[in-house]
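Q: What follows is a predicted protein model with its sequence.
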Amino acid sequence: MDECNHRRPHRSLPRRATPATAYHARPKATPTTDRTGEAHHRVRTDRVDHTGVVTLRVNGRLHHIGIGRTHARTHALILAHDLHIRVVHAATGELLRELVLDPTRDYQPTGKPPGPARKHPRNDNR
């Protein structure tokens, strides 16, 4: 092989060059820029599941984002800019949830207390 690639000229190559000479003369593919400073953007369509949660994969890890059972089975757009996430109602454009994703947690809670919302504020001055 060394004889064919490095010493013997090849008649199909310009100026009867050796295959090794032709290979080394061509430009090689290299990364064009350093992408470490670039932000990651993406838009994803999804549907809020029956428990009020959407899922999003970030850095190979699946995260569950709580939206609320009020919006169960709603079609939504997920707008991701690095770890800044917005969940928007697909039909109305209403912002359902905005958060900065905590990559150490699987579930991103809504921050609201569990259970139905109270209809009347509690009077603590009895």
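A: Perfect, I can see it now.

Q: Could you use CA atoms for every contact and neighbour count after this?
A: Will do.

Q: how close does the closest residue to L56 other than its chain neighbours get to A20?
A: If you skip the residues right next to it in sequence, L56 has H63 as its closest partner in space, 5.3 Å away by Cα to Cα, 6 or more residues apart in numbering. Separation of H63 from A20 (Cα to Cα, to the nearest Å): 50 Å.

Q: do L101 as well
A: 51 Å.

Q: Show me which of those two is the more surrounded one.
A: Using other Cα atoms under 10 Å, the more surrounded residue of L101 and A20 is L101, with 20 against 15.

Q: gap between the more buried one and H81?
A: Per Cα to Cα, L101 is found 10 Å from H81.

Q: Secondary structure of T45: a strand, I assume?
A: Yes - counting by DSSP: H, G, I helix; E, B strand; the rest coil, T45 is part of a strand.

Q: what's it in contact with, if anything?
A: 75-78 (Cα atoms under 8 Å, 6 or more residues apart in numbering).

Q: What of V48?
A: 54, 67, 71-76.

Q: and what of E98?
A: Counting by Cα under 8 Å, 6+ apart, E98 touches 84-87.

Q: R97 now?
A: By Cα under 8 Å, 6+ apart, the contact set of R97 is 67, 86-88.

Q: ok, of the contacts of V48, which come out buried?
A: Taking 16 or more other Cα atoms under 10 Å as the criterion, what is buried in these is 54, 67, 71-74, 76.

Q: Closest one of those residues to V43?
A: Of all the buried ones among the contacts of V48, A76 has the smallest distance to V43: 10.4 Å, by Cα to Cα.

Q: Next up, a structure to set beside the first:
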Amino acid sequence: MKQKNSRPNHPTTCGKVERFQQTLKKWLRGQPTQPADIGQLQTLIDAFVDEYNHRRPHRSLPHQATPATAYQARPKASPTGQSSTESHDRLRRDRIDKAGKITLRYNGTLYSIGVGRTHTGTHVLVLVQDLNIRIINATTGELLRELVLDPSQRYQRLNKPPGPAPRKKNP
């Protein structure tokens, strides 16, 4: 981990942190009992963090979710018991294009994966483990699509029709 410092009062670099600190200070000043020592202050800060992450809705998150909800909705890395030579695992960040798809290179071949035009412009996380792919909304953590890549098809359709493809009738 490397610490990076920025100049104070620069909203483009410090805005989120300064806004969080402003919210914390305002909440602390609004408490009926003010802390007399560091231990009491830490107890109040712990209560604030719990409220901020688990109960207080955030306008910046879809459906005014809490940060804990958004965090828990995303899959977490876990040990698989496989070495890196046995499994191909990776995480990609992408954005769904105007046609409602993303592209993914696998074993040197570029595949298009349909997600749906309703998600056009959505920033996504693409989790790849061998041929298993999960596409997750990067903001909400919602699973948009889960599939097993079919290497014989360059385009991975969103909804495959059941059964064999319909035949064309000759007039």
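A: Yep, it's here. The structure displayed is predicted, hence computed values, not measured ones.

Q: Nearest spatial neighbour of W27 of structure 2, chain-adjacent residues omitted?
A: Closest to W27 of structure 2 by Cα to Cα, 6+ apart is F48, at 7.6 Å.

Q: In a helix, that neighbour, correct?
A: Yes - assessed by three-state DSSP, F48 of structure 2 belongs to a helix.

Q: Give me the range in structure 1 that the helix or strand K26 of structure 2 falls within lines up against.
A: Secondary structure assigned from DSSP states H and E places K26 of structure 2 in helix 11-29. Aligned by TM-score structural alignment, helix 11-29 of structure 2 corresponds to no residues of structure 1.

Q: Can you give me the stretch of structure 1 that stretch 92-108 of structure 2 aligns onto?
A: Taking TM-score structural alignment, stretch 92-108 of structure 2 hits residues 44-60 over in structure 1.

Q: Same check on stretch 136-145 of structure 2?
A: Under TM-score structural alignment, the match for stretch 136-145 of structure 2 is residues 88-97.

Q: So what would you say the end-to-end distance of stretch 51-68 of structure 1 is?
A: Start to finish, the residues bounding stretch 51-68 of structure 1 are 7 Å apart (Cα to Cα).

Q: Pull out the buried residues from it.
A: Residues of stretch 51-68 of structure 1 classed as buried: 52-56, 63-68 (neighbour count, 16+ other Cα under 10 Å).

Q: just curious, which of the residues you listed is nearest to R42 of structure 1?
A: L56 (10.9 Å).

Q: right, and the closest one touches L79 too?
A: No - L56 of structure 1 is beyond contact range of L79, at 10.3 Å (criterion: Cα atoms under 8 Å).

Q: Can you show me the strands along structure 2?
A: With DSSP state E, the ranges of strands along structure 2 come out as 89-95, 101-106, 109-114, 123-129, 132-137, 143-148, 155-156.

Q: what angle do the fifth one and strand 123-129 make?
A: Here the directions of strand 132-137 of structure 2 and strand 123-129 differ by 160 degrees (axes from the mean of the first three to the mean of the last three Cα atoms, to 10 degrees).

Q: show me what contacts the residue sitting nearest the centre point of structure 2?
A: Centroid check for structure 2 by Cα atoms, centre = their mean gives A138 as the closest residue, at 2.8 Å. Listed by Cα under 8 Å, 6+ apart, the contact partners of A138 of structure 2 are 122-125.

Q: cool, and T69 of structure 2?
A: H54 are the contacts of T69 of structure 2 under Cα under 8 Å, 6+ apart.

Q: Now check it against structure 1: what is it aligned to?
A: Per TM-score structural alignment, there is no equivalent position to T69 of structure 2 in structure 1.

Q: Next one: T69 of structure 2 from T139 of structure 2, what distance?
A: The span separating T69 of structure 2 from T139 of structure 2 equals 11 Å under the rule Cα to Cα.

Q: before we move on, what about T85 of structure 2?
A: Using Cα to Cα, we find T85 of structure 2 at a distance of 31 Å from T139 of structure 2.

Q: With that, I have no additional questions.
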